[in-house]
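A.B. asks: coordinates only, sequence not included:
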């Protein structure tokens, strides 16, 4: 990829950010023949948290035309997951999703993101790295241009105008934090993640190939992700108050918790910790609006939820798919701007809220594994037999339901009631990591809103499949776009 490309004075579509959301939406739009420029502040490859992809990524890889490159790169193939939560443990087998072999990948994000950005350049996107966006300018409340500066040479700066802007700037969220100022941190998910990399880890023989392990403890939970043979990314997620109560240095605290945990302590007992401990906090948030006059907000720039179900890259690439479809139809005159943006906002919020509710239910899990599977079943729109609950859980955790929704004509959902109920649920319940200090880790706490899932989630997804959002659904024939019912 040529990182010395010039920033033009004008671009039909301008994308901020070269992560999975930005590179994906740029690729999809460029494949339609639109003029697309992408500005990235870093010089790739660059480090980024997150390694585990969901099987839903495969379909998006096909739409991007990058599937073969990903398959041949050498990433660890992920065929399932192991979950140890409370008193229960079970294996999630992605192969149970259908006759065709279903899988995903555990990726090293620096390399994965670089691969996607290179691919964007190869299909005609003008990728310019090392560019800092200083300000987005608005004319009559419509985004029309931005001011930029070279990250290495402050004398190199300028302004670029555009017809449409796509903010995929990640956590910095340029429009949400600097212009709209409508990002809200979810008070109910004030967790902190600390993680590092281990070599010569003992992976259990009964694990699905390349499986991620999600294991809960009395104070939080761990992820264990194989990023290459005998090497794992291992992280611990705790409520911020648990970190505050600790008086140890970060690395010492992290290693102590790893050793004390029955699962991670066992798999790392002969392993070697490599490098530094990294930390991330306050990472669950959402902007009020995901789009507006002249702009769309994709991926982490719009919202992010707790990493429990590896939803970050999924939501990023899925939002890119929705954004590309909406903007393509707007530019081709097949939908008005108001229609395309309304579709995008509602569809993205549906996917985000579904994941948020499910993560919340995990943190407030009181009734055991089978009940949890039942909650998952009630949260998705599915024709699966009522008794095939594990399939429902696997389908949701794989991220496939969001793709099924947009292609099978999803419903027109009223979100405000859902938002209210999610907030009520998470405010009233105690987060798993902080049950009650004077009780044992396996304490069963009564659910203060026990009827929430049975009464609300099933009704939320009990809709007529022929009723599409704003009268549109996504079509993927000849490139992604919106189709009218």
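C.D. replies: Here it is on my side, so go on. Computed from a prediction, not measured in an experiment: that's the story for all the values here. Residues are numbered from 1 along each chain as shown.
A.B. asks: contacts and neighbour counts: CA atoms only from here.
C.D. replies: OK.
A.B. asks: starting at the chain centroid, how far to the host helix or strand of residue 12?
C.D. replies: Assigned by DSSP states H and E, residue 12 belongs to strand 10-16. Per Cα atoms, centre = their mean, to the nearest Å, the displacement of strand 10-16 from the mean C-alpha position of its chain is 24 Å.
A.B. asks: give me the residues contacting whatever helix or strand comes next after it.
C.D. replies: Proceeding N to C from strand 10-16, the next assigned helix or strand is helix 20-30, under DSSP H and E. The contact list for helix 20-30, computed with Cα atoms under 8 Å, 6 or more residues apart in numbering, reads 15-17, 36-38, 63-64, 113, 116-117, 119-120, 123-125, 166-169, 298-299, 313, 316-321, 323-324, 328, 479-480.
A.B. asks: what subset of those is buried?
C.D. replies: Neighbour counting with 16 or more other Cα atoms under 10 Å marks 15-17, 36-38, 63-64, 113, 116-117, 119-120, 123-125, 166-169, 298-299, 313, 316-321, 323-324, 328, 480 as buried within the contacts of helix 20-30.
A.B. asks: show the contacting residues for the nearest residue to residue 382 once chain neighbours are set aside.
C.D. replies: Nearest residue to residue 382, sequence neighbours excluded (Cα to Cα, 6 or more residues apart in numbering): residue 392, at 7.9 Å. Going by Cα under 8 Å, 6+ apart, residue 392 touches 373, 376, 377, 380, 382, 384.
A.B. asks: try this one side by side with the last:
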């Protein structure tokens, strides 16, 4: 069996470690913090529920008593409130939670240990060791201990925004200028969701300068935050003596937030975080896979961070297991992981960028979602269902297991249309100023900030002709469709 080192014990690293350990692979998880530890990202997509069920941790999460989440209410732009209710669209089992991440993440890391992974907390990984272009181990230090070198056949970098491989070793992580946002948030007790909200659903409210979130947690406690561009945040910050004063003022400026917090009690403590969205040039390579935020980070508007982490963690485990069993060669495994993970990120990125043009309206967002996904096996394909499925994370799971291996084809169609002067869903949603900046960046390629959906290379797309797809039964891995199963996407 190959030896695997996982850097980071968040949802992505824990998912990968648990799945590998359950298949008998020797796994060591090196986590720099001591759990439980606070973390933002409390609103979970329903796709995570499916992955947790497969990993065997669903009952443990259910027993935590987290708020059950069934969708989202958006008060966005000039339109009236509109609701995506997953249980109404897809059935009563399609739901998730609003979680306290310190507890959620601890359950997942403990589950990885109980599954057979060796978990070391307070372990600081200094660097990933390479032999040529291949990752062969890590240099790390336990709390109060001496520096150690440990070899491995594969390294899964789930180090979050630290990005030990992409940001520190290769230095090929590219920021997205459009999403240079800052979030400021805190907690209130006894707030109220907007009327018509789906049970336990998140409220997302737009404003001229950004957007607000309202998340109902356990014990009638609410996570409440505001996201705005860094430039606006810096300018407004000068008006206030403290972050706490700024947070309260931001809430008071929104009639909607004043309404939902009218009878609520503020809990002291303010958090500020820069949401610098980015993507690495490569999500994997010889001997390594980048999972979760170590590969890419997306603006938090659609609450997709934990989905991308757990989804990529499952893909990394499937790739390593398939390699070990000889189901694929290394080049195929890398292409499988790269294309499916990048496709999931691109699809969500394209949808999120459309929301920042608030005048577009929900019909436009639904139409774009419809373009970004394919019909289900029963032939149904409607814009509102497509949107609901994408923000639930279910489109990625469905298309990863497509026996025809066409998971990324819808994204390719969108990009091809833009390149040939046809429908331009991304470009049309950019402001004139943003388009001008992108043209300027094209003129100075060494200074260009990559816009992933617009500059994607054809080699980043999943090769439908290969027929590679994700399998979970009778065991996790990669399989390939027979020649008569592989069809041409259209």
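C.D. replies: Okay, I see it. These figures come from a predicted structure and were not determined experimentally.
A.B. asks: give me the TM-score for these two chains.
C.D. replies: Here the TM-score for the pair of chains, by TM-score structural alignment, normalised by the length of structure 1, is 0.86; 443 aligned residues with a Cα RMSD of 2.5 Å.
A.B. asks: out of the buried ones among the contacts of helix 20-30 of structure 1, which sit inside helices?
C.D. replies: Residues of these located in helices (DSSP state H): 63-64, 113, 116-117, 119-120, 313, 316-321, 323-324, 328.
A.B. asks: now for residue 200 of structure 2: what does it line up with in structure 1?
C.D. replies: When structure 1 is aligned by TM-score structural alignment, residue 200 of structure 2 is paired with residue 210.
A.B. asks: which SS class is its match?
C.D. replies: State at residue 210 of structure 1, reduced to three classes by DSSP: H, G, I helix; E, B strand; the rest coil: coil.
A.B. asks: follow-up on the earlier one: which one of the contacts of residue 392 of structure 1 is nearest residue 401 of structure 1?
C.D. replies: Closest approach between these and residue 401 of structure 1, by Cα to Cα: residue 380, at 7.0 Å.
A.B. asks: now the closest one: how far from residue 374 of structure 1?
C.D. replies: 10 Å (Cα to Cα, to the nearest Å).
A.B. asks: same question for residue 41 of structure 1.
C.D. replies: For residue 41 of structure 1, the distance to residue 374 of structure 1 - Cα to Cα - is 44 Å.
A.B. asks: the helices in the stretch 301-450 of structure 1, which residues?
C.D. replies: Secondary structure of the stretch 301-450 of structure 1 (DSSP state H, counting those that start in this stretch): helices at 312-331, 337-363, 369-379, 389-397, 400-407, 416-428.
A.B. asks: possible to save those as JSON lines with distance to residue 56 of structure 1?
C.D. replies: Shown next, in JSON lines, are these (distance: least, Cα to Cα, whole Å):
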{"stretch": "helix 312-331", "distance to residue 56 of structure 1": "7"}
{"stretch": "helix 337-363", "distance to residue 56 of structure 1": "13"}
{"stretch": "helix 369-379", "distance to residue 56 of structure 1": "17"}
{"stretch": "helix 389-397", "distance to residue 56 of structure 1": "10"}
{"stretch": "helix 400-407", "distance to residue 56 of structure 1": "5"}
{"stretch": "helix 416-428", "distance to residue 56 of structure 1": "24"}
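A.B. asks: need the winner for burial among the ones you listed.
C.D. replies: Greatest average neighbour count among the helices of the stretch 301-450 of structure 1 goes to helix 312-331 (a mean of 25), per mean count of other Cα atoms under 10 Å.
A.B. asks: so it versus helix 20-30, what angle?
C.D. replies: Regarding helix 312-331 of structure 1 and helix 20-30, their directions subtend 30 degrees when assessed with axes from the mean of the first three to the mean of the last three Cα atoms, to 10 degrees.
A.B. asks: what packs against helix 312-331 of structure 1?
C.D. replies: Helices and strands touching helix 312-331 of structure 1, by 3 or more Cα pairs under 8 Å, 6 or more residues apart in numbering; DSSP states H and E, are helix 20-30, helix 56-64, helix 337-363, strand 472-475, strand 481-484.
A.B. asks: the fourth one vs structure 2, average distance?
C.D. replies: Spelled out, it's strand 472-475 of structure 1. For strand 472-475 of structure 1, the mean distance to aligned residues of structure 2 following superposition is 0.5 Å (mean Cα distance after the TM-score superposition for structure 1).
A.B. asks: what about that strand, distance to the chain center?
C.D. replies: For strand 472-475 of structure 1, the separation from the chain centroid amounts to 21 Å (computed by Cα atoms, centre = their mean).
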